[in-house]
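Visitor: sequence first, then the predicted structure:
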Amino acid sequence: MNRTRFGRLLLVGGTGLLILLLALPCILSVVVLFQEGVMRFDYLMTSELGFVALCTALLLLCGTLLARTPYLLLVISFPFLLVSLFSLALLSDPPPVLAAVLLIVYNLSLVTLLVHGILSLR
C-alpha cells in the first residue's frame, strides 16, 4: 500500500468519524423523541466527545500530509479546534456568553474540518 492510498484511507476514516460526530446529536434526539415522546437536543454532545474530534482531526492531518492534498482549511481550523476545546474543558464556571462563543467557534471549526475532508477526497 503506497502513501497516497493510505492517506486517502485516513481521510475517509476521519471524514466518516466527523460526519458521525456532527450527526450524532440529531440522531439521538430523534431516537429519544420516538422513545419518550419528548424532543431533547443535546447541543453540548460534540464538545463532550472532544476526544473523538481530536482523533478525527489527527486522522485528517495525517491523511492530508500523506495524500499530499491542499491543506489550507486544515491549517485554519485546527488551531481554533484545539484552543476552543481546551478552553471549554479547562474553564471552570465561565460566563455564559464566553461559553456560547467558544462552543460556536468549536462547532464551526468542526464544520470547516468536514469541508476540508470532503474537498480532499475529490
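Guide: All right, it came through fine.
Visitor: CA atoms for contacts and neighbours, from now on please.
Guide: Will do.
Visitor: report the longest helix in this protein, please.
Guide: When the chain is parsed with DSSP state H, its longest helix is helix 3-36.
Visitor: is the most centrally placed residue in the chain in a helix, a strand, or coil?
Guide: Nearest to the mean C-alpha position of the chain, counting by Cα atoms, centre = their mean, stands residue 110 at 3.7 Å. Of the three states, residue 110 takes helix under DSSP: H, G, I helix; E, B strand; the rest coil.
Visitor: what sits against it?
Guide: Contact analysis of residue 110 by Cα atoms under 8 Å, 6 or more residues apart in numbering lists 18, 22, 53, 77, 81.
Visitor: comparison target below:
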Amino acid sequence: MSAPVQDQPRPTMRADKWLWHARFFKTRGLAAKIVTGGHLRVNTVKVHKPAQPVGPGDVLTFPQGRQVRVVKVLALSERRGPAPEARALYDDQTPAADPAPAAPRFEGRGRPSGKDRRNARLYERGQLD
C-alpha cells in the first residue's frame, strides 16, 4: 500500500505586501491602511487584516483613487521591481468606466478676462444703461 500523495501548499503572500509589490500603492503602509479599513475583498469576501494570504488565482477588489480595481493574482514576487515586472503579477479585470464629463466653461470661452469681470460689475450696478 502506497502512501497518499500530499498536495503541495499553495504559495501565498500577505495582501498588503502583494498590493505594494504590484505597484498599486506607493507604500506598504498605504496598502495596509486600505486593507485594515475593510476596503479589500478577496474572492468577494471582505478582508480586514493586512496579513491575509493571497495567491495565484485569487481575485482582489479594492478602491484606487476614484475607481474600483478588480484584479486577478497571476503570480507572487520576491521584490518590488520595475513596472513591467509588476504588471506581470496580475490580470486587470476592471470594467471600463465612462469618461468623466469635461469641466464646465464660462460661456464656452474659458476663464473670464479682466474686461469681462469689469463689465459684469458695471452691469450689476446698472451703470451700463
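Guide: Structure received. Keep in mind that what you see is a predicted model, and the values were worked out from it rather than measured.
Visitor: could I get the TM-score for this pair?
Guide: The TM-score (TM-score structural alignment, normalised by the length of structure 1) is 0.22; 47 aligned residues with a Cα RMSD of 4.6 Å.
Visitor: so after the longest helix of structure 1, what's the next helix or strand?
Guide: helix 45-48 (DSSP states H and E).
Visitor: how far off centre is that next one?
Guide: Relative to the chain's own centre, helix 45-48 of structure 1 is displaced by 9 Å; criterion: Cα atoms, centre = their mean, to the nearest Å.
Visitor: which SSE is immediately downstream of that helix?
Guide: helix 50-67.
Visitor: longest helix in structure 2, by number of residues?
Guide: Per DSSP H, structure 2 has its longest helix at helix 114-125.
Visitor: list the buried residues for that helix?
Guide: Within helix 114-125 of structure 2, no residue counts as buried by 16 or more other Cα atoms under 10 Å.
Visitor: for the longest helix of structure 1, packing partners?
Guide: Counting contacts by 3 or more Cα pairs under 8 Å, 6 or more residues apart in numbering; DSSP states H and E, helix 3-36 of structure 1 is packed against helix 45-48, helix 50-67, helix 96-120.
Visitor: run the angle between it and helix 50-67 for me.
Guide: 150 degrees (axes from the mean of the first three to the mean of the last three Cα atoms, to 10 degrees).
Visitor: what's the farthest-apart pair in the contacts of residue 110 of structure 1?
Guide: Farthest pair in the contacts of residue 110 of structure 1 (Cα to Cα) is 22 and 77. Separation: 15.6 Å.
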